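>>> only the shape, not the letters, is given here:
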């Protein structure tokens, strides 16, 4: 069974990779490993070593700390906070939202606020 920290780190790797528009193969190539290993890291099936996390952080343009953002507490099994940005649908929604011209995007934002209050 995967540790909650390994699952969280894997989700953060996937989240950042998606935000950059990279495939698992592209990230694997940038870090010199096979894409299957990226799959295992992202699912939490395999733990990411410190040196590998360093390479992944460099390839994704983030600090090591990025992968641990959202973890609470320092107990043996920390609680992972809800991270909607880690969901593929949310990421695609944000990308699509920012592709809309600004004037229409602001009107859409106002509409979303009205609908959420209903």
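Received the coordinates, thanks. Remember, it's a predicted structure, so these values are computed and weren't measured experimentally.

>>> hey, let's count contacts and neighbours off CA atoms from now on
Noted.

>>> buried sites along stretch 71-90?
Buried residues in stretch 71-90, counted by 16 or more other C-alpha atoms under 10 Å: 71, 80, 85-86.

>>> can you report how many residues lie near residue 20?
Each residue near residue 20 was counted by other C-alpha atoms under 10 Å, and the total is 11.

>>> okay, now the one to match up with it:
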């Protein structure tokens, strides 16, 4: 069966996830984003899920409202033979950063200016992850 070319696809899902990520980092509600764009919050939900495609002019508007370049929405995609593919670590990173804990951790971590403290936190997290892996065996 031939696929409908107007149907949303993996790239639409990726772009939608980037919209959701940026909106969450700005602590903006779907309703507020919808107001800024002139659409309902339900439409924003559909964009973020990738079930509705985001047109070029809407993507342009999103980049201004969310204060990012248009290319931000495509970060993490790479050209691959026969189409586009996400980089190897993208699913892990995106799943984490889209979770409420991931967003909160990224925001808090980015406020730490001392690189030595940031390194010690990273070492702590790695140690805890290794201990958790041993405990679950």
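Yep, that arrived. Keep in mind that this is a model prediction, so the values were computed, not measured.

>>> now the TM-score, please.
Scored by TM-score structural alignment, normalised by the length of structure 1, the superposition of the two chains gives a TM-score of 0.81; 118 aligned residues with a C-alpha RMSD of 2.7 Å.

>>> could you check how far the spatially most central residue of structure 1 is from residue 22 of structure 1?
Residue closest to the average C-alpha location in structure 1 (C-alpha atoms, centre = their mean): residue 15, at 1.7 Å. Noted for residue 15 of structure 1: a distance of 10 Å to residue 22 of structure 1, by C-alpha to C-alpha, to the nearest Å.

>>> show me the contacts for the residue nearest to the centre of structure 1.
Contacts here follow C-alpha atoms under 8 Å, 6 or more residues apart in numbering; on that basis residue 15 of structure 1 touches 85-88.

>>> can you list the buried residues of stretch 71-90 of structure 1 in a markdown table and add distance to residue 49 of structure 1 and secondary structure?
Listed next are the buried residues of stretch 71-90 of structure 1 as a markdown table, based on distance: C-alpha to C-alpha, whole Å; DSSP: H, G, I helix; E, B strand; the rest coil:
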| residue | distance to residue 49 of structure 1 | secondary structure |
| --- | --- | --- |
| 71 | 18 | strand |
| 80 | 20 | strand |
| 85 | 24 | helix |
| 86 | 21 | helix |
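
>>> and the residue nearest to the centre of structure 1, what's its match in structure 2?
Alignment note (TM-score structural alignment): residue 15 of structure 1 maps to residue 21 of structure 2.

>>> gap between that match and residue 7 of structure 2?
According to C-alpha to C-alpha, residue 21 of structure 2 and residue 7 of structure 2 sit 23 Å apart.

>>> equivalent analysis for residue 35 of structure 2, please.
Residue 35 of structure 2 sits 26 Å away from residue 7 of structure 2, going by C-alpha to C-alpha.

>>> which one's more surrounded, these two?
Neighbours per residue, other C-alpha under 10 Å: of residue 35 of structure 2 and residue 7, the larger number sits with residue 35, 13 against 10.

>>> how far away is the more buried one from residue 62 of structure 2?
Taking C-alpha to C-alpha, one finds residue 35 of structure 2 at 12 Å from residue 62 of structure 2.

>>> what's stretch 93-105 of structure 2 in contact with?
For stretch 93-105 of structure 2, contacts defined as C-alpha under 8 Å, 6+ apart pick out 17, 20-21, 24-25, 106.

>>> so how do I select the buried members of these in PyMOL?
The following PyMOL line selects those of these that are buried, judged by 16+ other C-alpha under 10 Å:
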select buried, resi 17+20+21+24+25
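
>>> structure 2: strands as residue ranges?
77-80, 83-86 (DSSP state E).

>>> packing partners for the last one?
Read that as strand 83-86 of structure 2. strand 77-80 (3 or more C-alpha pairs under 8 Å, 6 or more residues apart in numbering; DSSP states H and E).

>>> so which elements touch the strand it packs on?
With contacts defined as 3+ C-alpha pairs under 8 Å, 6+ apart, the packing partners of strand 77-80 of structure 2 are strand 83-86.

>>> no further questions, thank you.
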